[in-house]
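Chemist: Show me how the following folds:
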Amino acid sequence: MTAMLPIIEELADAPDHAARGRWLLETPLTVLIRDQVAITRLLSAAGFHEGLAYLAAEIAALSAVRGPDGLAAFTVRMMREHARIGIQVIARGGAGEGQHAAIG
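Modeler: Predicted structure coming up:
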């Protein structure tokens, strides 16, 4: 018996960064917020630096003060989108482990 929730165990059992990237993109944002410490530990242990950056960007965007239009500051939104694009490329297998995804 483990203390991890099944959805977190899926991340722990992910065989590579592409699978971790898909997990990050598909997991509900509430899980990312609620379990960010456990997720950070798993991503760190796997050496998935791009995943850590994506998680940090999502948490920052979800935690940011919003303007009158209901949106976070432009810089926060752009950081989140940049990180998301990178994770999408990795999740599709477009960038090898430890390689940076080319965005352009």
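Chemist: Only C-alpha atoms from now on, for both contacts and neighbour counts.
Modeler: Noted.
Chemist: count of residues packed around Thr75?
Modeler: 10 (other Cα atoms under 10 Å).
Chemist: same question but for Ala3, I mixed them up
Modeler: 7.
Chemist: which residues are in contact with whichever strand or helix holds Ile85?
Modeler: Per DSSP states H and E: Ile85 is located in helix 74-91. Residues external to helix 74-91 that are found in contact with it (Cα atoms under 8 Å, 6 or more residues apart in numbering): 17-22, 25, 50-51, 53-54, 57-58, 60-61, 64, 95-96, 100-103.
Chemist: Check stretch 16-31 too.
Modeler: 10-11, 14, 48, 51, 55, 84, 87-88, 90-93, 97.
Chemist: Select only the buried ones of these in PyMOL?
Modeler: Here is the PyMOL command that selects the buried residues among the contacts of stretch 16-31 (16 or more other Cα atoms under 10 Å):
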select buried, resi 11+48+51+55+84+87+88+90+91+93+97
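Chemist: Here is the second sequence; please produce its structure so I can put it next to the first one:
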Amino acid sequence: MTGLLPIVEQLCDCQTDAERADWLLRVPQGVIYRDHASICMVLRTAGFLAGVDYIDAEFAAINSTRSRQGCWRDSVLLTIGAARAAMLDVARKGGAA
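Modeler: Next up, the predicted model:
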């Protein structure tokens, strides 16, 4: 028993960076918000620092101020777009970014 929620334990069970990247791209943003520290710990322990960068970018976006229309600002969109593209690359190619 790790004390982690089952969805985060799924991340612990990932064997490759590609599996971790896939998990990161699919996990609900609410889980990223709630379990940010635990997720970062798991990723650091696995040596997947690109995943830490990604989760930090998602966490920052979740907590960012939005425009009057309720949208993320352009700088946030660009950051998240680049971070997601990097994770997609890892997930597709099977290795670290």
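Chemist: Just the TM-score for the two chains, thanks.
Modeler: The pair, once superposed, lands on a TM-score of 0.93 when counted by TM-score structural alignment, normalised by the length of structure 2; 97 aligned residues with a Cα RMSD of 1.2 Å.
Chemist: Would you mind giving me the ChimeraX syntax to select the buried ones in the contacts of helix 74-91 of structure 1?
Modeler: Applying 16+ other Cα under 10 Å to those, the buried members can be selected in ChimeraX as follows:
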select :17,18,19,20,21,22,25,50,51,53,54,57,58,60,61,95,101
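Chemist: The contacts of helix 74-91 of structure 1 in helices, which ones?
Modeler: With helices taken from DSSP state H, the overlap with those comprises 17-22, 25, 50-51, 53-54, 57-58, 60-61.
Chemist: starting at the chain centroid, how far to the helix holding Ile85 of structure 1?
Modeler: Put simply, helix 74-91 of structure 1 sits 9 Å off its chain's centre (Cα atoms, centre = their mean, to the nearest Å).
Chemist: do the same with stretch 48-67 of structure 1
Modeler: In this view, stretch 48-67 of structure 1 has its centroid 8 Å away from the chain centroid, taken as Cα atoms, centre = their mean.
Chemist: tell me the SS of the residue of structure 1 positioned farthest from its centre?
Modeler: Largest separation from the mean C-alpha position in structure 1: Pro68, at 27.0 Å (Cα atoms, centre = their mean). Three-state assignment for Pro68 of structure 1 (DSSP: H, G, I helix; E, B strand; the rest coil): coil.
Chemist: show me the residues around the most centrally placed residue in structure 2 that make contact.
Modeler: Central residue of structure 2 (Cα atoms, centre = their mean): Ile55, 3.2 Å from the mean position. Neighbour list for Ile55 of structure 2: Leu24, Ile32, His36, Ile39, Cys40 [criterion: Cα under 8 Å, 6+ apart].
Chemist: got a list of what the fourth one touches?
Modeler: If I follow you right, that is Ile39 of structure 2. Residues near Ile39 of structure 2 by Cα under 8 Å, 6+ apart: Val8, Leu11, Ile32, Ile55.
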